[in-house]
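1. dropping the sequence and predicted coords here.
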Amino acid sequence: MSVNPNIADSHDVIEVRGARENNLADVSLDIPKRRLTVFTGVSGSGKSSLVFGTIAAESQRLINETYTAFIQSFMPSLGRPDVDALRNLSAAIVVDQERMGVNSRSTVGTATDAQTMLRIIFSRLGTPHVGTSTAFSFNSAEGMCPACEGLGRVTDVDVAGLVDTELSLNEGAITVPGFAVGSWYWKVLAESGFFDPDVKLKDFTAAEWDDFLYKPATKIKQSGINTSYEGLVVKVQRVYLSKDRESMQSHVRAFADRAVTFTTCRTCGGARLNQAALSSLIDGRNIADCSSMQISDLAEFVRQIDDPSVAPLVATLRGTLESLVEIGLGYLSLDRESGTLSGGEAQRVKMVRHLGSSLTDVTYVFDEPTVGLHPHDIRRMNDLLLRLRDKGNTVLVVEHKPETIEIADHVVDLGPGAGTAGGQICYTGDVAGLRASSTLTGRHLDHRARLRETARRPTGQLSITGATANNLKNVSVDLPLGVLTVVTGVAGSGKSSLIHGSLPRRDGVVVVDQSAIRGSRRSNPATYTGLLDPVRTAFAKANGVKPALFSANSEGACPNCKGIGLVYTDLAMMAGVASVCEQCEGKRFTPEVLTYKLRGKDISEVLAMSVSEARDFFTSGPARAVLDRLADVGLGYLGLGQPLTTLSGGERQRLKLAIHMAEKAAIYVLDEPTTGLHLADVDQLLALLDRLVDDGNTVIVIEHHQAVMAHADWIVDLGPGAGHDGGQIVFTGPPADLVAHGDTLTAQHLRDYVRT
């Protein structure tokens, strides 16, 4: 749309011309290279469409095209973004908040290469010497514990979860998925000849019971075919329980949860390694001891290693560990499984990997790197962003927090609104110019929420007694009822352990978090909130037909794409691709259904509306009630038919909150509800929290945003630090008292915030 004339040399800028991805309105701009550029704007304004969907996507697509067709067959198929031209791109590395996978063999140590460096150091200096670095790897046959195969835990099968002993095999005694009467697995057991399939399991002899459950793989002949027989427990262990839990199908996962318990491996004590690896020591510690230490303590331990033969390696490892501490992750340990990290923690772990890279002139792309960070930790994050820039890289950051906007060399503000009301460049330039501009971001950059003049009076208390989860040090605290309480403290101080470890199972408590919403690619806000039901009813009533016609999961679905709007094509050796359905043109419904109108709109056009547009269309009734709640939580820009898989963590949380607002809840627990919210939207969130409390509810919020802290009736501050340096209550009381008399990190930053 507008090109900054102050950026002179075209080779020093990324040129974007005519970007139209999603809601971008033919955007053109220049982004300075080797500078830190922050992209701002309300949720849904087009920031991610520009940065991730256009710039980063095209860079990665072009890199993939340099590989051979064979290599490309193992890569995801990336379509070209809807843009006229992109010039002077450099290789883009996206450092996002996606979880780092759920493979239990992946840990913080393996993800950062710190574990590899530690293994080499032990292979050189450990006494007694036991072998090369692979001898210290729980992912290699040479180093893993033979009992648990390097997982640190073993599975115990509860036989009662596998069978009903009151039945015979022919009567369906086996309750394991895939072992139904007549199935192949069932036939191998039932027709093995080791027992009578008509005899109830409870009447098996001891030998038959042992053969049925535990007989190792044995060659047998059935119906003239050679096959292999395994006892049921042996088969279940091999077929199902050797898989990672998260890779299981939902019904198999439910079975595993019912029939299997995970216990610490007795052979290695959970250390994952064999006895030879655990016998090798440096200064009295083995490698498992080091991996389980808090990273800040491990960094101190590594500093004491003084041997010229490994000096360069020790220096590199020390740098990695100190970077983890610097970025606010010193409370983690190297043996922490990657899948247990939050989105913000995962993003910061990925960031540390790139800090040690020798690459320069790379484009690093970050998605709200301050998520989950206390103001104290945001300063550290800012320093790391600047370090990446100062190595000669281009750093692009999508962000809402003013602390990070302040350090930008260049700002691109999108808007002015969200969805169809956004997608335009409202401002490009430096921070001073943004502050002086009349844009929504510029007006709110120095906005401060004020401390409450009068705090609400509690109606009672909710007691937590003797909490010891994770790093909590026998914490007891009374949470006031009938008010807004904010639980805060630096990342890793114990906030989530205290609240999520103590409250979710109590009566009347509704936990609204950012976890993924279960559902297929068919799920969208309309189906998830129940909005589709009154919409279908309205269409059916207006046209005198069945409501089922207006469901893309039922009778009205396009037969070609089955109501998805896309056709997924398996290209065998090449990666599969999704293309818009040619029959319905992505509208998801049959031509007949699209002839039925409601006030001039067909069902596809209604599902294409944003929440705000739909509120103007549905002016009353149950549909309007749902839409009002979605607007109340700041999701007015969300498309009714937008797949749930495309929502951010913050959007998922607010969607869940909109649903729970229809219930009669006593206690709401929210986890960082400001995630993804523009400065201007935070006030709307505070008004919503007030309304929940004023309606007689208790609201408990885990939050770092100072505006929410200042607005609270009561604050619970944990610390004083993270990990074993935290886990204690360092303050409870009104925010005004914390500002006036507190000496915690939270007190210092809140004091600066309200007095600025």
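-> Thanks, I have the structure now.

2. rest of the way, CA atoms for contacts and neighbours
-> Will do.

3. quick one, helices of the stretch 151-300 of the chain?
-> 184-190, 206-214, 232-239, 250-259, 275-279, 287-292, 295-303 (DSSP state H, counting those that start in this stretch).

4. closest to Arg615 out of those?
-> Of all those, it is helix 250-259 that lies closest to Arg615, at 35.9 Å by Cα to Cα.

5. for that closest one, what is the distance to the chain centroid?
-> On the basis of Cα atoms, centre = their mean, to the nearest Å, helix 250-259 sits 23 Å off its chain's mean C-alpha point.

6. how about that helix: buried residues?
-> By 16 or more other Cα atoms under 10 Å, the buried positions in helix 250-259 come out as Val252, Arg253, Phe255, Ala256, Ala259.

7. which residues touch Pro504?
-> Val510, Val511 (Cα atoms under 8 Å, 6 or more residues apart in numbering).

8. how close does it sit to Leu498?
-> From Pro504 across to Leu498, the span is 11 Å (Cα to Cα, to the nearest Å).

9. hmm, Ala92 and Ala56 touching each other?
-> Yes: using Cα atoms under 8 Å, Ala56 makes contact with Ala92 at a distance of 5.6 Å.

10. can you pull the contacts of Thr175?
-> Taking Cα under 8 Å, 6+ apart, one finds Gly161, Leu162, Val163, Asp164 in contact with Thr175.

11. between these, which is nearest Arg379?
-> Gly161 (51.4 Å).

12. check contacts around the closest residue to that closest one other than its chain neighbours.
-> Nearest in space to Gly161, with sequence neighbours left out and distances taken as Cα to Cα, 6 or more residues apart in numbering, is Ala259 at 4.4 Å. Residues near Ala259 by Cα under 8 Å, 6+ apart: Val157, Asp158, Val159, Ala160, Gly161, Leu162.

13. how does it look with 7 Å?
-> Val157, Asp158, Gly161, Leu162 (Cα atoms under 7 Å, 6 or more residues apart in numbering).

14. next one: Cys268
-> Contacts of Cys268 by Cα under 7 Å, 6+ apart are Cys145, Asn274.

15. before we go on, here's another structure to hold up against the first:
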Amino acid sequence: MSKRPPAHPADSHDLIRVHGARVNNLNDISVELPKRRLTVFTGVSGSGKSSLVFDTIAAESQRLINETYSAFLQGFMPTLARPEVDVLDGLTTAIIVDQQRLGSDPRSTVGTATDANAMLRILFSRLGEPHIGSPQAFSFNVLSISGAGAVTMERGGTTTKERREFNITGGMCPRCEGRGKVSDIDLTQLYDDSKSIAEGAFTIPGWKSDNRWTVGLYAQSGFLDPHKPIRKFTKREMRDFLHKEPVKVKVDGVNLTYEGLIPKIQKSFLSKDKEAMQPHIRAFVERAVTFGVCPDCDGTRLTEGARSSKIDGVSIADACSMQITDLAEWVRGLKKPSVAPLLEKLLHTIESFVEIGLGYLSLDRPAGTLSGGEAQRVKMIRHLGSSLTDVTYVFDEPTIGLHPHDIQRMNNLLERLRNKGNTVLVVEHKPETIAIADHVVDLGPGAGTAGGTVCYEGDLKGLRASGTVTGRHLDDRAKLKESVRTASGALEIRGANANNLCDVDVDIPLGVLCVITGVAGSGKSSLIHGSMPADAGVVTVDQTAIKGSRRSNPATYTGLLEPIRKAFAKANNVKPALFSANSEGACPACNGAGLIFTELGFMETVSRTCEECDGKRFQAAVLEYRFGGKDIAEVLGMSVLDAREFFAEGEARTPAAHAILDRLADVGLGYLSLGQPLTTLSGGERQRLKLATHMGEKGGVYVLDEPTTGLHLADVEQLLGLLDRLVDSGKSVIVVEHHQAVMAHADWIIDLGPGAGHDGGKVVFEGTPADLVAAKSTLTGEHLAAYVA
């Protein structure tokens, strides 16, 4: 363990004091956290860790910092409410390093998300041959433009205007606009060319005949004959219809902008995040648009000029496509005294990727394709070389997605940040990271309303002796199974070469619990998600965002709301639609959202609780109806466990609802409320919610991607029981996992490696857990052998 900084007097200046915190489920708690130390927050899922660390401490730090800006600048920032807490002092600037994805902007890459791309652009602008210009000439976010304009000059009190030519040389490929991909729109999905516009030719969602801004605009533009079938348009009409540049026209006496259908669709649909769209809009976009590699830049995003300038035969596109470990080797070999400081800084950044376990990535990897754990580690790179001290770093399970072999490296990085004089707050479940804590805060004892209290606060030794759920399970070790199941068949994968896979041939056994292991970047996901036979009938249960709006919740997603609505309708002799906030029962003021959203143009959308329904989402008249003594809003406010008890017996007995609630409880989501927005769930919670929806199905091949993510030590045993029940019910279960307890419980293990990136991509072991432990021939085998009892 690395050396800790010297101790400081335990006065109020060396503590972050939280007294009377009541955010979410926090039960009026008080804690005092030592500054310049590493504090780990533990407790079962839903116990209140994030509510204390992120929603109270980090949120108040961010709010106070925002208040230091001018009123003008604050107008561009989201309005942050003060957390519900009596005393919160001793705060320093909080830097949040969470698992939020880095966004789906197609121009954002691993290189642009860090400083690596910026430094490479400077390097090539100085050393690249032929010399093509400044750093922006190598940027795929800067377009090349030229023209002329008036410049105002003032000399000796005299103001003059001069006309000057300008020429901006950017590196953006003009065809794909720096995206590396081009979209092709299927026109048959936009309109029926056998009909005229007046006959309703458009098949675009929301384009109705009475809409002045869409159908009306094209019908009354004057460029087209609205009564002529589209297939009979002249060449000029077709050009104006599909491609015309923006031009002002008058429709019903109102000035509107007309433009061709293709650019209009691109602006209306393709420039928006697909995941944030309503389901029917998303389905339309997926039907109408296909993406392919840009033929002009071959996916590099860069102009031919940017690609032609090279250093020792390597272009900036070549450098960005290298595996980062190889890029580090190339940079080390550049002996150029004129740019020595730049090379030193660039090498430090690139080596930080390797040190943090991301050496298998490339700088041109789209940021949106990174997992939550990878995104969090990329964010860490920004801070490792920072000169800032005495700030508070807040981490959300930084070991997610890490093989046991890599956890020690992550621990070293957390200790480095602390040793520079920073306060490090970590929400974590892994005992290896809890072990390096200077201070531990254990919340619980349960989840939801059963949590929210401080069960223990102190050092690691005290935690072990505390008798809390975390303390009792801290030293848990799994045992190898005495007997394993026999496969009933196999999924054959032959010649798999997706990403870094090296023509892998492997048989994945069916009818058993098969665990896929290997260090991060070894090829696990490429094998399971990229190489499965198309006809295998695989159901993937992963941690990606659930497609749906902010109105979606566990009750709507699992189908639970349907039997609940019918039960309310039958008991009150009214229509089921009344008990849906998305249908007839919706509050008219907020349309059933529970919130009023105010769009402020270029500023961030502001939301506030609807005063009409007090956030309950339903009309007042609907809340008069009761079932089992409760209204529909009260039922949706229940936790899964409370609702399971409510629907189990008596006048509220509803077997269909109870069965779904049983499955939600089985996957460890008993603490969620039925009406909680899906947008508030973590990746692990989303995965378990998806799993619950599939558990009632018969047969099938299930792929689970790190299902222990976000699970407390005490919950892992429950997960293992669930996996067993899935297999025993006739399902084949394939789990991509790093947790040794899941490995030990497997019937069969397929281990990939031996390393990451081009050092991986091979099957290095196939067999039972016992054989892997006995052989100790791989990194996974070594760590599993050290773990099992």
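-> Yep, that arrived. Keep in mind it's a predicted model, so treat the numbers as computed, not measured.

16. mind putting the buried residues of helix 250-259 of the first structure into TSV with distance to Val701 of the first structure?
-> TSV is the format used below for these (distance: Cα to Cα, whole Å):
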residue	distance to Val701 of the first structure
Val252	35
Arg253	31
Phe255	34
Ala256	33
Ala259	36
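
17. nearest to Thr394 of the first structure, of the residues you listed?
-> Arg253 (43.2 Å).

18. from Trp184 of the first structure, how far out is the closest one?
-> 21 Å.

19. which parts of the stretch 301-450 of the second structure are strands?
-> 310-311, 314-315, 392-396, 423-427, 439-444 (DSSP state E, counting those that start in this stretch).

20. a markdown table for the ones you listed, including mean neighbour count?
-> Formatted as a markdown table, the strands of the stretch 301-450 of the second structure follow (neighbours: other Cα atoms under 10 Å):
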| stretch | mean neighbour count |
| --- | --- |
| strand 310-311 | 18 |
| strand 314-315 | 17 |
| strand 392-396 | 23 |
| strand 423-427 | 26 |
| strand 439-444 | 25 |
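
21. would you turn these into a markdown table with distance to Lys731 of the second structure?
-> Formatted as a markdown table, the strands of the stretch 301-450 of the second structure follow (distance: least, Cα to Cα, whole Å):
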| stretch | distance to Lys731 of the second structure |
| --- | --- |
| strand 310-311 | 54 |
| strand 314-315 | 50 |
| strand 392-396 | 33 |
| strand 423-427 | 34 |
| strand 439-444 | 34 |
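
22. relative to Val640 of the second structure, which of those strands is closest?
-> Going by Cα to Cα, the one of these nearest Val640 of the second structure is strand 439-444, 17.5 Å.

23. how about residues contacting the closest one?
-> 38-44, 47-49, 451-460.

24. could you redo the last one with a cut-off of 8 Å?
-> Under Cα under 8 Å, 6+ apart, the answer for strand 439-444 of the second structure is 33-34, 37-44, 47-49, 434, 450-460, 463, 470.

25. same question, stretch 141-149 of the second structure
-> By Cα under 8 Å, 6+ apart, stretch 141-149 of the second structure touches 107, 136, 163-174, 177-178.

26. go on, stretch 618-634 of the first structure?
-> 529, 531, 534-535, 611-612, 614-615, 636, 654-655, 657-659, 661, 681, 684-685, 688.

27. tell me which entries of the residues you listed lie within helices.
-> 534-535, 611-612, 614-615, 654-655, 657-659, 681, 684-685, 688 (DSSP state H).

28. so where do the strands sit in the stretch 101-250 of the first structure?
-> 153-157, 218-222, 225-229.

29. buried ones in the first one?
-> So that's strand 153-157 of the first structure. Arg153, Val154, Thr155, Val157.

30. just flag the most distant two among these.
-> Across the buried residues of strand 153-157 of the first structure (Cα to Cα), the longest gap, 13.1 Å, separates Arg153 and Val157.

31. so where is stretch 662-675 of the second structure in the first structure?
-> Mapping stretch 662-675 of the second structure onto the first structure (TM-score structural alignment) gives residues 628-641.

32. span of the matching stretch from start to end?
-> Across stretch 628-641 of the first structure, first to last residue, Cα to Cα, it's 17 Å.

33. please enumerate the helices of the stretch 501-650 of the first structure.
-> 525-528, 532-543, 603-607, 611-617, 621-632, 649-660.

34. mean shift between the first one and the second structure?
-> Okay, so that is helix 525-528 of the first structure. Taken over the aligned residues, the distance from helix 525-528 of the first structure to the second structure averages 1.8 Å (mean Cα distance after the TM-score superposition for the first structure).

35. which residues of the second structure does that helix align to?
-> Residue span in the second structure matched to helix 525-528 of the first structure, by TM-score structural alignment: 554-557.

36. centre of the chain versus the matching stretch, how much separation?
-> 20 Å.

37. and Leu278 of the first structure, which of the helices of the stretch 501-650 of the first structure is closest to it?
-> The nearest among the helices of the stretch 501-650 of the first structure, by Cα to Cα, is helix 649-660 at 40.2 Å.
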